[in-house]
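Student: predicted coordinates and the sequence they were generated for:
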Amino acid sequence: MSNNNNNSNTDNVFVNLSHILLIKIFDHLRDNIDRICFTFVCNRWFNDRHKYFRFNPTPFIGQPKDVYHNFFLKSFKDIFIDSEKQRECSLYLSSNPWAPFTYHRIHKLKIDYTIAKYQELELDENQLAKLLSFTSITHVYGCSVIPKNGFPSNIKFIRFLGFNGSLQPGSFGEGVEKIQFRSKLGCSWSTSKFNEPLVPGVFPDSVTFLSFEYQFDQPIIPRILPPNLKSLKFKYYTFDIDDQALPNTLKHLQISGSPNLKIAIPHQLVSLDINEIYFTDTIRSQIRKLQNLESLSISGGFDFDNNLIKEGDIPKSVTNLTLNCCLENSRSIPLTVKYLDIPQIVYFDEPFPRESQHQFERLTTSVVMKKLILENIMVERFTIPESSGIESIQLESLIENIDCSKIVLPNTIKELILPKYNPCRLTEGFIPNSVETINFGGYINSPASALPKSINTITIQSSAISHYQQSKSITNINFTKRGSVRNIKVSMGKPRVSHQNLNCKVSI
């Protein structure tokens, strides 16, 4: 751009974007050539390049140091050097050459090869401490020991892999926020996992996230968990948890345990995931009182005769619900639920009768549905998975100006019924090649080329016959009066086990 253009654009809103917005835009440019060209848009962007410009260092990984001397862009050389100084780095400890990450720098450690026999060499506490001496490291993945003198305060995230030692106050620096305990790949669930007693003060106040593996099963007494903990995860736990053990800051709890586990559920939870635990009256009454709960997952551990989820058991604040259990009826699910996953249904009495007012944005179920009627579709896009086995779909209404390319229908359907007033202009590829019968219902706003060759029966207004009669694949044409539509609505029955002939009507 010429200087004259630059001078005439001094009041241009884009030329005068703030540095914060320039950084946001700049971060979307991955190629360094694009980043350099970005600065040439105007004089201001070039003169202020030090305030927002950084090179993407990824292409430089693994390059020998002497290559850097061949960098000849003097206007960007100081920025290039500064970009190489990573401020927040992750340290990966692994002997796997196919680990799914790229090395920014590889450190070689001296190994004592006088060991006669060994199956595995691991970093000791001194070697790990040496690696963590780089203050730019903030995340550590795959460590199996505590470094000498504990983790430094610059470490924010720690993922243990096969750690089986003990923890003492001082093991973690005050800056750590997230700690995960994981087993080694390929190891048995019952070996090489952390299962040592915890003592008060072992976790700093800065910790907000804790995740334990299956093997950890030690009593959690008051003051063991950090006071600012927000997220806690147990893979399998058998000790009762009283109301003093969990901090009142906890927002997310995921726990799998013995069926008779007793737990005092904190009232301030936002998400709760319980697995393999009996849905007792005590747990039922506690969940009913969780007025801030937004996400709830309940699976396993059910006495199907006595522990149905009943109306009122699920708080009305819940919008995301996962159930692998029994429902008394559809009223057990609040109308506030927008995302429902019911992957394994034992039986339903009347899951979604025609009068159901649920408005789901996502519905996942193992039920095999032969016919699906969609009413009040008020979303701009949706996908129906092929695993549903649906053979007939009826769209009863669509929002105005909807882009049909954002609607994905399964390749299992054989019949498609469109709404009476269809605002959607069908395009090639929208209708799956499996469709044999299509009912346009009323108004037609689609070219004949949108129909796949698999269609042999079509229901249209008589006035549109000339539009489609040339298609060689169509052998049957049914006429409707202008404005009329076939009334095909089948309510869901009450199957107890078999769902092979199930018809389902859902609003999304």
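Tutor: That came through, no problem. Numbers count the residues shown, from 1 in each chain.
Student: only C-alpha atoms for contact and neighbour calcs from this point on.
Tutor: Noted.
Student: quick one, strands of the stretch 351-500 of the chain?
Tutor: Using DSSP state E, counting those that start in this stretch, the strands found in the stretch 351-500 of the chain span residues 362-365, 369-375, 382-383, 392-395, 407-408, 415-417, 437-439, 457-461, 476-480.
Student: next, the one to line up against it:
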Amino acid sequence: MNNQTDKIVNLSHLILNKIISYLDDNIDIICFSLVCKRWYKDRDKYLLFNTDSIDLFSLNTTDINQNHKHFNLPSYQNTFMKSVQSKTDCLLVIGYKTYHNYDYHFDDARNLKSIPSNVSVVSLDTDIVIQQNQEYLYRLLSESQSVTMLKGCRTLKYGLPKSIKSIEFHNFNEPLVQGSLPNSLEVLDFGRGFKQEILPGVLPNALRTLTLNNYDYEIQPGVLPVGLLEFSLNFYNFLLKPGVLPVGLLKCYLYSYNFEIIPGVLPQGLLNFSLESSNGYQYQMQPGVFPSSIEFLSFENYSQPNQEDLQYSAESCLPISWLQEISTLPNLQSLFIYFPYQEGDGNTIFNVNYLPPTIKSFDFIVPRTILRGTMPTSLKKFYFEDYTFKDEIFPETSQYHLELLEYENKIIHAIPSNIKINEIIVRGNSKEQKITIPSGVGKIKFYIDWSNSNGKIMDFDDNGATNDQSCSLRELCVFSFKDRPKVNLPNTIELLDLGWSDLNETLDLVPSSVRTLVYKYQSHINITIPNTVKTITNIIGNFGFNHKQTIRKLDDNYYLLYGYYENKGNSGNLITRIFHHSKLVEILSTKIQ
């Protein structure tokens, strides 16, 4: 290859920067710059790190140059600092509470001279703010031109930033009049403790998302702005009447709502609707209660509807009127049904014939319920509990292609030949001596607690495949092998997640086809690394929400390590370095600190 004329090598810096912008992981950005000499040499001219996952961790100071002392890639130090200095969506936390992620953290607001210009989100530990100079803090906020989100806001007495777009109140209980809230506000969450009535014209017209909790007044027409797109109403003790919800509303979520939804309440054009009832929704669904535009529908009941008041068909788990309304929705794509508690000892029935032919996603969590009827062939994602496939709902005369099948059970289901599945997720506890992994599936997540698995057998039967080449499995995730089972993983797996399995017990199971290895548990003694693991190019350790390390093989001699660990103090939590292959055993056995 002639680097002087090669079109890929000589891509402009603008195009290289555009490519980099599509990479989320910074280790991928570093490896991208190592593809050829020109890209490495010119790295400072196009390369910037993704700062979404880089926290500044400046404690009681606005100095951002003191942290991340474990970023040990001298060739990329300038690029790293330039990326950090260009970060414009920083988080400022004020209060004594310990936070795992922040850019700036001040225990006392009086030590803060001004809000840094790169801060867009401010989070207040409100109990601390009260004890400190509240007026001083809110004056600083009102002077800021960069803050767009304020979390923990307790008062509007001292003004808000002109740039504000989102507010989360905490124990806010001040009367509101027209003009109290800035016209720029787009997202508003009143939190808990708000006991004032909201009159028409008070909420700004630019508001797009609103959350009300324990609101003590009946909402009148005109209170909600006409431009509102998303509305969450929690613990509301009044009947919603027609004309209250704005006509342009797209998403509506009613939580702990125990009143009847009557026709005309939900606006035409609504796409998402969720109804959660703590006492059980005890009403018939009248014809036309749901607008025909509905695409996502969710029912959550924490007590069973009263069968004496509602008309059921045989032993149906849902009233007939509910099923009939579901069946009439011409645009419904996703249905979520969650009834965790069933009265009585007998089984109930859900007839899937009521699902419209447009349905793509169906989550069904109702104990002791049998599915009857024929599933629509439009289905792409299916989640259920404690159910066995029956020919009746997936008849052999129809062909199905599921992108995802997820279920909880004590057994692994055999998959009928007329169902093609891209990914399976299995959860639960199993006491079976032999588990046969379903055939014809490319990705399996096996989150089953297989206790005392020593001597048990895990079999990969891919339609009687006689060689690895005919096996379709490419990704396998397991929760844990507490004791080593008898298993021979097919040599087609490219991503293997060993979960909480002990590496000393399981590394020799890794087939040579694996290119990405993921694990969560580290042995406290040196491990033995087989040759199949030494050829793996991507090794990921997931040790917690704020603790992850990625190892990328650069060549036969060196690896690149990029990771972050739980921050303690203000030392930063990033760690990067290049290490020799002789250190791989040590790295895999010890969490980065």
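Tutor: It's in. Everything numeric in this text was worked out from a predicted model, so none of it was measured.
Student: for residue 158 of structure 1, find the nearest of the strands of the stretch 351-500 of structure 1.
Tutor: Smallest distance to residue 158 of structure 1 across the strands of the stretch 351-500 of structure 1 (C-alpha to C-alpha): 34.2 Å, for strand 362-365.
Student: for the closest one, which outside residues touch it?
Tutor: Applying C-alpha atoms under 8 Å, 6 or more residues apart in numbering, the contact partners of strand 362-365 of structure 1 are 338-345, 388, 508.
Student: got CSV for those, with secondary structure and distance to residue 265 of structure 1 too?
Tutor: Shown next, in CSV, are these (DSSP: H, G, I helix; E, B strand; the rest coil; distance: C-alpha to C-alpha, whole Å):
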residue, secondary structure, distance to residue 265 of structure 1
338, coil, 24
339, strand, 23
340, strand, 23
341, strand, 23
342, strand, 23
343, coil, 25
344, coil, 25
345, coil, 26
388, helix, 36
508, coil, 32
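Student: show the buried residues in those.
Tutor: Neighbour counting with 16 or more other C-alpha atoms under 10 Å marks 338-343, 345, 388, 508 as buried within the contacts of strand 362-365 of structure 1.
Student: ok, the residues you listed vs residue 233 of structure 1, which is closest?
Tutor: The shortest approach to residue 233 of structure 1 among these belongs to residue 341, at 20.8 Å (C-alpha to C-alpha).
Student: ok, which stretches of structure 2 are helices?
Tutor: Taking DSSP state H to define them, one finds helices in structure 2 at 13-20, 26-33, 37-41, 43-46, 77-85, 126-131, 134-143, 320-327, 503-506, 531-534, 584-589.
Student: the first one against structure 1, how far on average?
Tutor: Aligned to structure 1 and superposed, helix 13-20 of structure 2 gives a mean residue distance of 4.9 Å (mean C-alpha distance after the TM-score superposition for structure 1).
Student: so for that helix, what gets flagged as buried?
Tutor: Buried, per 16+ other C-alpha under 10 Å, within helix 13-20 of structure 2: 13, 16, 20.
Student: for burial, what's the neighbour tally of residue 355 of structure 1?
Tutor: Using other C-alpha atoms under 10 Å, residue 355 of structure 1 has 8 neighbouring residues.
Student: same question for residue 62 of structure 1.
Tutor: Applying other C-alpha under 10 Å, we find 12 residues neighbouring residue 62 of structure 1.
Student: structure 2: which residue goes with that one?
Tutor: For residue 62 of structure 1, the aligned residue in structure 2 is residue 58 (criterion: TM-score structural alignment).
Student: residues in contact with its match?
Tutor: 64, 66-67, 103-105, 570.
Student: just the buried residues of those residues.
Tutor: Buried among those by 16+ other C-alpha under 10 Å: 64, 67, 103-105, 570.
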